[in-house]
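**Student:** sequence and predicted structure, then a few things I'm wondering about:
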Amino acid sequence: MPGVPCGALQHHTVPVACAIICSWLLILVHSAFCQKPAKLPLVGRKPFLAAWNAPLDMCKLKYNINVSLDLFQISGSPRAVHTGQNVTIFYANRLGYYPFYNEQGVPINGGLPQNSSLEAHLHKARKDIAHFIPSEDFRGLAVIDWEFWRPQWDRNWNKKYIYRQRSSELIAQAYLNVTDKQVEELARLRFEKSAKEFMQGTLKLGTQTRPHGLWGFYLYPDCHNYNVHAHDYNGTCPQQEIKRNDQLFWLWNSSTALFPALAIRKGHMDSIHNLHFSQNRVLESLRLASLTSLPYELPTYVYTRLGYRDEAMAFLTQEDLIHTIGESAALGAAGFVIWGDLNLTSSRHNCSKVKAFLNHRLGQYITNVTQAAEICSDLLCQSHGRCVRRDPQAPHYLHLSRGSYRILSNRNGTFTVTRQPSKNERQMLADKFRCHCYQGYEGERCDSIEPEEIEEDNMINEDVEKEKKPEVNKDIQDSAVPLQKAFILTILLLLLNFSSI
């Protein structure tokens, strides 16, 4: 049906109709040209957070091997015996009555979301949240790990195809004289509606009961760029998958953080395929983070591993640490989470291997990238924003300059950074990175303050004495900013003129 121009409506509806249209157009223009501010960091002014989510406590209990986690600002073991942790992961059996089919095809909690009681699930989930996160003032990561089905019908393939089959069977049993096409369409509608209600309702419960925590689903968003064996692989998210991610607006709008995952394969060790795989997954998460109705971009915390997806105890090389953790930092993620299971602690040898990796290669790299991110934030953004690559595909990383910094290993598993700042360090960073300001700050250097918009209550206090920050070169400008403002003003004037017709 063709649209009706504002001028063709009755006279008394013109101002209202045009005002609505103009308001939406202005929102679209603003979203397209003005980046939302970043949410304040979870810990102090740490622009790139290091988090741990693996059961290393078993090394101490079983083998008396103590592994220091001082590198990480927040940590938590995924073992069910632990509660009250800053990183809490909810597996399928730990949060309410999550419906799914087990490996033998047996339905658990009804098997399908449309065949399970949402009310009973939320009642149980409320108790589970109170158990695993007893503090109502919780200020950490709350990650829901539901992997048996996906909320979109078309994404339930391979082992997940059972959810389409069983959903169709339910409809076929309930209705007579319907075609196969009608059965599938009804099954799709009911499955997707119920899946949405389960996921959205669970997030709503979490954000209501523990409002200062950052809630989201593990593996969401997913770029589905898994065809890494293709000869011409460049990691780009398929257009169909980008469209499907856009259709999950309700999920991003209900979350308070995004948790994409970077699990790379040993078969592509040190390969540019690993770089392309990681880069595009992080970029897709950052894209979706800005589409919500919230006044800030959702923080992205990238899940990664010590080892490769197909060989857990073969730990990442230096190059692949850059391809995962380093790439995430340079693109503007809020942090990373290292996940692991009980395989890491299944033997004395494995525990010793994990400890050695943390005390050397991994520990040195985490120190390097987190310190570099903090220094860049200090120098370019007054500690009021995080540094982000000007060109997302450029090979620029937040790494300490070898000529100016040294990373020294300490006996207790920690690291010390010695510094001899270079005179042109600030300009070198400014050429490659820009600032993404936190809430309450704006400007090229995040030096324009709006105190009423700062949400200090969402931060974990950190008892670290801040050094005096050097002044940033006032000549560092980006000519795109005034051009964008001029464009928006022009659009505004045109819209106002249109509404007066």
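**Tutor:** Arrived safely, thanks for sending.
**Student:** please count neighbours and contacts with C-alpha atoms only from this point.
**Tutor:** Noted.
**Student:** would you map the strands across the stretch 101-250 of the chain?
**Tutor:** Taking DSSP state E, counting those that start in this stretch as the criterion, the stretch 101-250 of the chain contains strands spanning 107-108, 141-144, 214-217.
**Student:** tabulate those strands in a markdown table, adding columns for distance to residue 62 and mean neighbour count.
**Tutor:** Listed next are the strands of the stretch 101-250 of the chain as a markdown table, based on distance: least, CA to CA, whole Å; neighbours: other CA atoms under 10 Å:
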| stretch | distance to residue 62 | mean neighbour count |
| --- | --- | --- |
| strand 107-108 | 33 | 14 |
| strand 141-144 | 27 | 24 |
| strand 214-217 | 32 | 25 |
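**Student:** below is structure B, check it against A:
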Amino acid sequence: FLYFIEARMRAPASLSLLVAVVVAAGVPFDGPAPYRPWANYWCRDPVCEPSQYGIGAQNRTRTGGGDFANSSHRWSEGAFPRVLEDGRVLNGGIPQRANLTYHVERLEAGIGDWLPDVDWELHAVIDFEAWTPVWENNDGGSCNWHGKIYQELSLNYTRARFPHITNESVIAALAQEEFEDAAIEFFVTTMTVLKRLRPKAQWGFYGFPYAVNGECVTGTRKCGYENPTFGPAWRARNDRLARIWNNVDAYYPSVYLVPQGRTHYDVWELEMSTRTRNAVNEAIRLSRTYSASKAAPVLPFYWPLYHNGSTPVDAHDLRQLIAEAYVPPLSTQLIIWDGGPALGGK
């Protein structure tokens, strides 16, 4: 069974979903978006019962450290190195200084709480966002999301170990190399261990590959990965993570929509629609290039709210997102993050 969605907004504070059930049985369907086959999976503990909308229940997806449905309990997702907002350093702070053995031990100790069913066959998604294995993408202002602090700590760590190197360009290159090597090893080991512990699950990382914002060629739909100037460099960054793509079972990019803000609507719509398409198509490229089967599925994460966390996504923008995210045969499923709180139980 596959499903398609029509979402209707009656007011900014309310959201209702009308979902029709379609039996696809493998038959191609090429109708206009959003009237296409679509498999939906709910990802948070909802106030309402999602099955009344024809949406697969939460027990199809586990994401991050929470998810308490069906006897599932919080866990730490191992012991990823990171820095907290209060300055505390966990497991070395950066992957070069981390204890990978301790991380593996924490994964083994916690998996039974988070995913008690050893025969789990559906989506299991690690959500770690403090830093990403791509050095250049760690340019954020917060230590909780792709923080630049992880570059700074890496540079200091390299300077301290090689005081005789005074050329900062050499230090930067060495710090990047050491950071990425250790970061990739951390992610690959995480997948290897979890696939051993729950071999039937569809393992992957939330937000991978990274969805590029903007970077559009003026007057065109060539943005992000499709930008002829910047796109090759962005794709090359992902190619450096080949070992990670070799080891995941599925790709889980995020296609959340940011609020319009001050941008003129048609410009914002272009950027958001191309951002969705870019993230999905890049995941498909990586799947066909690096996954063991050359056909690992792509399941974008969608949030019913804009990224300000309070405004429901309106019907037009939802249809646009679905149209861009539906790219058969690999991207034919959508994971809806957040349930009852976002929908207000409606």
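**Tutor:** Everything's here; your move. Just so we're clear, the structure is a prediction, and the values are computed from it rather than from any experiment.
**Student:** could you tell me the TM-score of the two chains?
**Tutor:** Scored against TM-score structural alignment, normalised by the length of the second structure, the superposed chains reach a TM-score of 0.75; 293 aligned residues with a CA RMSD of 3.0 Å.
**Student:** on that earlier part again, same list (the strands of the stretch 101-250 of the first structure) but as JSON lines, adding distance to residue 415 of the first structure.
**Tutor:** Converted to JSON lines, the strands of the stretch 101-250 of the first structure look like this (distance: least, CA to CA, whole Å):
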{"stretch": "strand 107-108", "distance to residue 415 of the first structure": "47"}
{"stretch": "strand 141-144", "distance to residue 415 of the first structure": "25"}
{"stretch": "strand 214-217", "distance to residue 415 of the first structure": "29"}
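**Student:** so for residue 71 of the first structure, which of the ones you listed sits nearest?
**Tutor:** Of all those, strand 141-144 sits nearest to residue 71 of the first structure, with 17.2 Å by CA to CA.
**Student:** the closest one vs the second structure, average offset?
**Tutor:** In the superposition with the second structure, the average deviation recorded for strand 141-144 of the first structure is 0.6 Å (mean CA distance after the TM-score superposition for the first structure).
**Student:** in the second structure, what range does that strand match?
**Tutor:** Aligned using TM-score structural alignment, strand 141-144 of the first structure spans residues 123-126 in the second structure.
**Student:** all helices of the second structure, in order?
**Tutor:** 100-114, 149-161, 168-197, 231-239, 242-247, 265-290, 315-325, 340-343 (DSSP state H).
**Student:** can you give me the strands for the stretch 251-400 of the first structure?
**Tutor:** 301-305, 307-308, 311-315, 335-339, 385-389.
**Student:** tell me which of those strands is the most buried.
**Tutor:** Among the strands of the stretch 251-400 of the first structure, strand 385-389 has the highest mean neighbour count (mean count of other CA atoms under 10 Å), at a mean of 29.
**Student:** what residues sit buried inside the helix or strand just after it?
**Tutor:** Going down the chain from strand 385-389 of the first structure, the next helix or strand is strand 405-409, by DSSP states H and E. Neighbour counts over strand 405-409 of the first structure (16 or more other CA atoms under 10 Å) mark 405-407 as buried.
**Student:** for the alignment partner in the first structure of residue 114 of the second structure, which non-adjacent residue is spatially closest?
**Tutor:** Mapped onto the first structure by TM-score structural alignment, residue 114 of the second structure lines up with residue 132. With sequence-adjacent residues excluded and distances taken as CA to CA, 6 or more residues apart in numbering, residue 132 of the first structure is closest to residue 83, at 4.5 Å.
**Student:** I'd guessed the one you found sits against residue 129; true?
**Tutor:** No: using CA atoms under 8 Å, residue 83 of the first structure is not in contact with residue 129; the gap is 9.8 Å.
**Student:** what's the neighbour count on residue 288 of the second structure?
**Tutor:** If you count neighbours by other CA atoms under 10 Å, residue 288 of the second structure ends up with 16.
**Student:** run a quick neighbour tally on the residue nearest to it when sequence neighbours are not counted.
**Tutor:** Closest residue in space to residue 288 of the second structure, ignoring its immediate chain neighbours: residue 294 at 4.2 Å, by CA to CA, 6+ apart. For residue 294 of the second structure, the number of neighbouring residues by other CA under 10 Å comes to 14.
**Student:** residue 179 of the second structure reaches residue 136, doesn't it?
**Tutor:** No: contact between residue 179 of the second structure and residue 136 fails when scored by CA under 8 Å: they sit 11.1 Å apart.
**Student:** look at the two and report which has more neighbours.
**Tutor:** Looking at residue 179 of the second structure and residue 136 with other CA under 10 Å, you find the greater number of neighbours at residue 179, namely 24 against 13.
**Student:** re earlier: and residue 83 and residue 129 of the first structure? Which one has more around it.
**Tutor:** Each of residue 83 of the first structure and residue 129 has its neighbours counted (other CA under 10 Å); residue 129 has more, 24 against 19.
**Student:** compute the distance between the residue nearest to residue 47 of the second structure when sequence neighbours are not counted and residue 73 of the second structure, please.
**Tutor:** Using CA to CA, 6+ apart and skipping residues adjacent in sequence, the residue nearest residue 47 of the second structure is residue 340, 4.1 Å away. Computed as CA to CA, to the nearest Å, the residue 340 of the second structure to residue 73 of the second structure distance reads 19 Å.
**Student:** list the buried residues for stretch 68-83 of the second structure?
**Tutor:** Across stretch 68-83 of the second structure, burial judged by 16+ other CA under 10 Å covers 68-69, 72-73, 75-83.
**Student:** do the same with stretch 51-68 of the second structure
**Tutor:** So for stretch 51-68 of the second structure, counting by 16+ other CA under 10 Å, buried means 53-68.
**Student:** looking at those residues, which are in strands?
**Tutor:** Here DSSP state E is the test, and these give 61-63 as lying in strands.
**Student:** could you dump the residues you listed to a markdown table with distance to residue 107 of the second structure?
**Tutor:** Below are these laid out as a markdown table (distance: CA to CA, whole Å):
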| residue | distance to residue 107 of the second structure |
| --- | --- |
| 61 | 18 |
| 62 | 15 |
| 63 | 14 |
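**Student:** list the contacts of the residue nearest to residue 132 of the first structure.
**Tutor:** 131-134 (CA atoms under 8 Å, 6 or more residues apart in numbering).
**Student:** how near is the closest residue to residue 3 of the second structure other than its chain neighbours to residue 316 of the second structure?
**Tutor:** Nearest residue to residue 3 of the second structure, sequence neighbours excluded (CA to CA, 6+ apart): residue 38, at 4.4 Å. The gap separating residue 38 of the second structure from residue 316 of the second structure is 17 Å, by CA to CA.
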